[in-house]
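>>> curious how this folds, go ahead:
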Amino acid sequence: MAPNQGQISNRMLTALDLRDFALLAPYLERVDLPAQFQIAKPRERLEHVYFPESGIGAVMTVSSTGQIAEAGMFGWEGFVPTATIIGDNVVPYIVEMNIAGWGYRVPIEAMRQATMESSSFQVPLIKYMHVFATQVAYTALANIRYLLEQRLARWILMCHDRLRSDEMCITHEYIALMLGARRPGVTTALHILEGHRLIRSLRGSVVIRDREGLEAFAAGSYGVPEQEFERLIGSRAISHKPA
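Just a heads-up that it's a prediction; the model follows:
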């Protein structure tokens, strides 16, 4: 049975006009999205577009020598791979779930058919592509111009937006991989945030104590992509209560 739009929390699916959602609804397949599940691999043919309802994933760039870095983060606010909206069925990067969740997937052909049937179908999806590009741009800015502890504050805030919980099960190793930093440096940065009473760092998890303080500490590295999402797509405030 096709899901009802009112039962869905993915903000791209809820942003669709009712008639546009109806074009996609018969093809929405509920799927689990376990940690380390690869939605896309470099230059391998894509079969589906994913709309997460929970969990966190990352788009990760890969060099010819195997070096990996996080370019952007996604969760219940978005869809991946975004390249499918411009008609592409391969990407040069990895799209992977890092914190387990679940969501819906749609065959690429169904997305293309919906696009041909409705001129308005692509509008919110293309807006999301702009928002995601803005996020990638601010990740580059943070990596070059901000201290590790400020980058960490930004990254925790972005996780908080997507997990909708004050406690996040994330390890130092995972944070180091995503930030492109060494684990000892991440541990020190966590201690700095903890010393400011912004978070509590536990074994295998981080608990947010002062979100407003974290935003201030991030010093402008966080906020612009999020504001762009709300300006272009958002119709309701993000809740930080557990789903």
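>>> please count neighbours and contacts with C-alpha atoms only from this point.
OK.
>>> can I assume residue 170 sits in a helix?
No. Counting by DSSP: H, G, I helix; E, B strand; the rest coil, residue 170 is located in no helix; its state is coil.
>>> this one next, for a side-by-side:
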Amino acid sequence: MLHHVYFLAGGVASMVAESKQGIAVEVGMVGREGLVGASALLGKEAIPLRAMMQVPGNGWRIPVDVLREEFRRRSAFQELALRYIQVLLTQSAQNTLCNRLHTVDQRLSRWLLMIRDRVDSDQLYITHEFVADLLGVRRAGVTVALGRFRDAGMIHHTRGYVTLLDMEALEKTTCECYSVISESFQRLFE
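Prediction:
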């Protein structure tokens, strides 16, 4: 049972679904634009997801009961929270589609761009294994894709760090999933 909802002021959390065998895949990503645990507003049962910080940050923790009470008041918070949950559903559906249909290069470039959008930095601290786990691919696939990105001048990477150099090339490499997800987040605040 979820006891708190987290509003991030910085950093990025991955929402991860995990099988009984311990195989995990990222189904969503939350930065300062949203909240971790949004599903708690919809009912007593929490969605079986695990949140893990992929980029360290800080934020605020609010008891679920307090937030549910505010949600029930049909306030501006409720309207914004429902719009945000709709965006999360779009992100989850698009990630599922992406994981099924697109290449490792496309998925990796989408993921890198989505992280960048949430941290406003071109330098990311990530490991190949961590990214592979989140994308549901083999570590070797991520290593090969990052090598192609480096050779094309899109990134520079050293052990544990990736610096994004050419956003335009990364955007050309990614699939339509990046724009679908990005546009849904942009509409959130219209």
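>>> work out the TM-score between the chains.
For this chain pair, the superposition-based TM-score is 0.94 by TM-score structural alignment, normalised by the length of the second structure; 190 aligned residues with a Cα RMSD of 1.4 Å.
>>> most remote residue from the second structure's center?
Centroid-distance maximum for the second structure: residue 73 at 29.1 Å, with Cα atoms, centre = their mean.
>>> in the second structure, what residue spans correspond to strands?
According to DSSP state E, the second structure carries its strands in the segments 4-8, 12-18, 24-30, 35-36, 50-55, 59-63, 123-125, 155-158, 161-164.
>>> and these: which comes nearest residue 94 of the second structure?
Closest to residue 94 of the second structure of the strands of the second structure is strand 24-30 (Cα to Cα; 8.9 Å).
>>> ok, now which ones touch the spatially most central residue of the first structure?
The first structure has residue 74 as the residue nearest its centroid, 0.9 Å off, counting by Cα atoms, centre = their mean. Residues in contact with residue 74 of the first structure (Cα atoms under 8 Å, 6 or more residues apart in numbering) are 56, 57, 58, 59, 162.
>>> quickly check these for the two that are furthest apart.
Longest distance between any two of the contacts of residue 74 of the first structure is 14.9 Å, between 59 and 162; criterion Cα to Cα.
>>> about what we covered before: quick check: the aligned residue for the residue nearest to the centre of the first structure in the second structure?
For residue 74 of the first structure, the aligned residue in the second structure is residue 30 (criterion: TM-score structural alignment).
>>> next one: residue 140 of the first structure
In the second structure, residue 140 of the first structure lines up with residue 96, judged by TM-score structural alignment.
>>> give the buried residues for stretch 179-189 of the second structure.
If you call a residue buried by 16 or more other Cα atoms under 10 Å, then stretch 179-189 of the second structure has these buried ones: 181, 184, 185, 188.
>>> what's the distance between the last one and residue 157 of the second structure?
Read it as residue 188 of the second structure. Using Cα to Cα, to the nearest Å, residue 188 of the second structure is found at 33 Å from residue 157 of the second structure.
>>> what range in the second structure matches stretch 151-165 of the first structure?
With TM-score structural alignment as the criterion, stretch 151-165 of the first structure aligns to 107-121.
>>> and that stretch, what's buried?
Within stretch 107-121 of the second structure, the residues scored as buried using 16+ other Cα under 10 Å are 107, 108, 109, 110, 111, 112, 113, 114, 115, 116, 118, 119.
>>> so which of the residues you listed belong to helices?
Taking DSSP state H as the definition of helices, those contribute 107, 108, 109, 110, 111, 112, 113, 114, 115, 116, 118, 119.
>>> tell me who's in contact with the closest residue to the third one other than its chain neighbours.
Of all residues not flanking residue 109 of the second structure in the chain, residue 174 sits nearest, at 5.2 Å (Cα to Cα, 6 or more residues apart in numbering). By Cα under 8 Å, 6+ apart, the contact set of residue 174 of the second structure is 105, 106, 107, 108, 109, 110.
>>> closest to residue 91 of the second structure out of those?
residue 110 (11.7 Å).
>>> that closest one is in contact with residue 178, isn't it?
Yes. Shown here, residue 110 of the second structure and residue 178 form a contact pair, counting by Cα atoms under 8 Å, at 5.3 Å.
>>> show me what the lengthiest helix in the second structure is packed up against.
In the second structure, with assignment by DSSP H, the single longest helix is helix 76-101. Counting contacts by 3 or more Cα pairs under 8 Å, 6 or more residues apart in numbering; DSSP states H and E, helix 76-101 of the second structure is packed against strand 24-30, helix 64-72, helix 176-188.
>>> before we move on, the earlier item: aligned partner of the residue farthest from the centre of the second structure in the first structure?
Using TM-score structural alignment, residue 73 of the second structure sits opposite residue 117 in the first structure.
>>> repeat for residue 64 of the second structure
Residue 64 of the second structure maps onto residue 108 in the first structure, by TM-score structural alignment.
>>> residues contacting the nearest residue in space to its match that is not next to it in sequence?
In this structure, residue 108 of the first structure finds its nearest non-sequential neighbour in residue 48, 5.1 Å apart by Cα to Cα, 6+ apart. By Cα under 8 Å, 6+ apart, residue 48 of the first structure lies in contact with 105, 106, 107, 108.
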